[in-house]
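Undergrad: Sequence isn't available, so here's the structure alone:
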């Protein structure tokens, strides 16, 4: 009798495991967009029915999308819609501008002014000055907020603002907060600054959200003045005294109606993390005309804005007529993006890709090198900018269309991270940035197809093996 019972239990358990595996595999087939991800997950589930299924439900299912949508819908209740002067886009750029409209993003609005700030030496003094001049509210979101000389300056400025009666909210990514050995989150809370972590890490409970990082960098003061770009808060961005790890980067000072879009994104992230609503004139004042730049905020992430940035990049490459310029620290494009860049080069456009000569992430550099030949053989040009490590994220099309912000050209930014970019249209701003990029290119070294092919066999094998890790880098 015991043997019969054991046999029944074993059979029932095997059937349950099989049913669980089949259900998990079917869920992956029906819900995963990337064919390679479907094959990988189904293969793992078939190889390890129980273990693979458990891993799939822990790591392969996007629960953030549903939670974010529910929270942000509730956060939007009672909030007045953004009222902006619509941009009257000329015929040349009308089709590209309509892409963001079709994706349901913020409207492309007129009346903005954007000024590039090179490195922390230019950006940090203006950001700190804005914090010290704040009268009503300060919103600060960052991926990394180091406890170093630069971080302490920001901590003290935020504490002073709080002491003046300014409403201050600081949001730091749950993974990025761990880059600093000494917690700046604890320091900010100690001096009375309301601070939250975005998806805090409490392993193993938060394992499913480990890869979903808030990579946005936003500073909005009084709802009127904004700063965004690729810059975290850390001493390495101050090249006058960077310490052991100097970083070049580009930040932007933003004024005009698009600042309200930046604030709306921050308010959604803050409500997601704290449950608090940010409403009223202190956070969303009326914004008048500040300049002549057409601009639109482009949020992207694994929630309701999934892959919007990727689609806009594809559309921009397709609309290019003369030149496409890409600057990014981490360059791991998928086959579709490589094909789009190659297609532009084959149409006779100049395609320039500027990458750091010495990357701070060795595996990413190796994986990126394994892709060079695919672009070089079709006429794209790759330039390696000299140290210090260049963290700039910028895309220019025909000297008029600009995409700036926080996203890299890699799977993590384009599929997993919460990012914020700004789409701009303005020949003066585009021309200014083209001249700045040209200065960077003049100091860079061009990689040729012959040089890429001349790598030794061990190096090619190393780079190719690193490329296999691209989905995880």
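TA: Structure received. None of these values were measured; they are calculated from a predicted model.
Undergrad: going forward, measure contacts and count neighbours with C-alpha atoms only.
TA: Will do.
Undergrad: what distance separates whichever strand or helix holds residue 157 from the centre of its chain?
TA: Element membership for residue 157, per DSSP states H and E: helix 149-163. Here helix 149-163 is found 25 Å from its chain centre; the criterion is C-alpha atoms, centre = their mean, to the nearest Å.
Undergrad: hold the first one in mind and look at this next one:
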């Protein structure tokens, strides 16, 4: 037999073995079929991508170990903070419907307590967000904890870098986690300058080659900033000039971030410190980072984290519950729409049952394949009565959910399989009518800058559009 024959035989055996492994993992059937299709049509590419990004992440020892440690930290924290209510029975009785289901759900699947002494400020777009962030950093008195998916060597990136360096030089404790892939274009010197100033800096799941490696698929998509344990931020805004609308192709950048004061910061701080332990090996449990909170307000908030280290896909389950429990409306904004079958069915079922379901998506793309994969779902959603709008003013990057009149979510999770299953994400779930009202007003204003996709018009789209959608959709379960 020739070498080519041996290679062909070896490739066939390897393809069969991997196919058996995929089937035995009992994945979601659509994802299983997608992987099998890739293996059959593109065996070399399929084998390569499965070995590097396709394996069952929730069974990896690294994430199991992290999950066990994280749950123990949260358990100890909840014991120490007596003001946190953990009685799921009380909430089921006190709040019927949506809140009565969501609050116990997040208590159980993330061990996230419901906090009631909170005040929030919704930050629209990069300019408002960076102004608040820089002001908070420059006024820090004890510590600064920062965790970001993307930090770019840009004008705003250097401005924040210098603010952190100045505070570290002044004796403030500064810790920074950046995602190794999200920041792979940043030069080594960018972070070295911060380390030289006394800032503790760690990359999250570094990979030796940015485009390849078994860790490539598990990215830290969180954006967390905590100042003195008193002020916290999370949401959609990374650190880069494009978030200020300076990308000439994408133009104006519409985004949403959240500033929090109050007891919800205990949980946000715990999430950061658990990630800090994962990247640095340093376990921090000092009360210094959990100061007593003065009265801030009466907003009820749960902070939920999810990722490959979570036993449950907690944010995915929360979105599903919001869709299946709402009685009036569900408004959603996301830069990407690649739902799994459960979210797709929930969206259609809610609309068919008479719920006002509206989704705002970008009218232009930052990732071409994801854009067309998102559009591949339009037909069945429109036929079910879901209203879909494409943002025309620029690029919309917000990640929000508004349901009925007393529930809202702002965070880092997109409406896609990657955010639900693969990325490390964090969302704030807010049970407050005033916040809901403000976010609804913002949503309706964004609708004015959007174009509604009409079913009859969509049916008339050209063949080239349909081909792009169909090809992109084949890869949607693994995007």
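TA: That came in fine, so what should we check first? Please read all numbers here as calculations on a predicted model, not as lab measurements.
Undergrad: so how much does the helix or strand following the helix holding residue 157 of structure 1 differ from structure 2 once superposed?
TA: Next helix or strand after helix 149-163 of structure 1 toward the C-terminus (DSSP H and E): strand 167-173. For strand 167-173 of structure 1, the mean deviation from structure 2 after alignment is 0.7 Å (mean C-alpha distance after the TM-score superposition for structure 1).
Undergrad: relative to helix 149-163, how tilted is strand 167-173 of structure 1?
TA: Interaxial angle, strand 167-173 of structure 1 versus helix 149-163 (axes from the mean of the first three to the mean of the last three C-alpha atoms, to 10 degrees): 150 degrees.
Undergrad: Onto which residues of structure 2 does strand 167-173 of structure 1 map?
TA: Strand 167-173 of structure 1 corresponds to residues 173-179 in structure 2, going by TM-score structural alignment.
Undergrad: can you list contacts of the matching stretch?
TA: By C-alpha atoms under 8 Å, 6 or more residues apart in numbering, the residues outside stretch 173-179 of structure 2 that reach it are 142-151, 164, 167-168, 198-206, 219-221, 276, 279.
Undergrad: Give me the contact list for the helix holding residue 157 of structure 1.
TA: By C-alpha under 8 Å, 6+ apart, helix 149-163 of structure 1 touches 128, 131-132, 134, 145, 167-168, 184, 187-188, 191-193, 233-235.
Undergrad: re earlier: if any of the contacts of stretch 173-179 of structure 2 are buried, give me the ChimeraX selection for them.
TA: Typed into ChimeraX, the line below selects the buried ones among those, using 16 or more other C-alpha atoms under 10 Å:
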select :143,144,145,146,147,148,149,150,151,164,167,168,198,199,200,201,202,203,204,205,206,219,220,221,276,279
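Undergrad: Take the contacts of stretch 173-179 of structure 2 and keep only those in helices.
TA: Among these, the members falling in helices (DSSP state H) are 164, 167, 168, 276, 279.
Undergrad: now for those, which pair is the farthest apart?
TA: 167 and 279 (22.6 Å; C-alpha to C-alpha).
Undergrad: Count the residues that sit near residue 18 of structure 1.
TA: Using other C-alpha atoms under 10 Å, the number of residues around residue 18 of structure 1 comes to 17.
Undergrad: which SSE is it in?
TA: For residue 18 of structure 1, the element it lies in under DSSP H and E is helix 2-31.
Undergrad: Now the element after that helix, going C-ward?
TA: Sequence-wise, the next helix or strand downstream of helix 2-31 of structure 1 (DSSP H and E) is helix 35-47.
Undergrad: In structure 2, point out the residues matching stretch 443-457 of structure 1.
TA: Taking TM-score structural alignment, stretch 443-457 of structure 1 hits residues 449-463 over in structure 2.
Undergrad: Can you mark which positions in the matching stretch are buried?
TA: Applying 16+ other C-alpha under 10 Å to stretch 449-463 of structure 2 flags 450, 451, 452, 455 as buried.
Undergrad: give the contact list for the first one.
TA: Shown in contact with residue 450 of structure 2 (C-alpha under 8 Å, 6+ apart): 360, 389, 390, 391, 392, 393.
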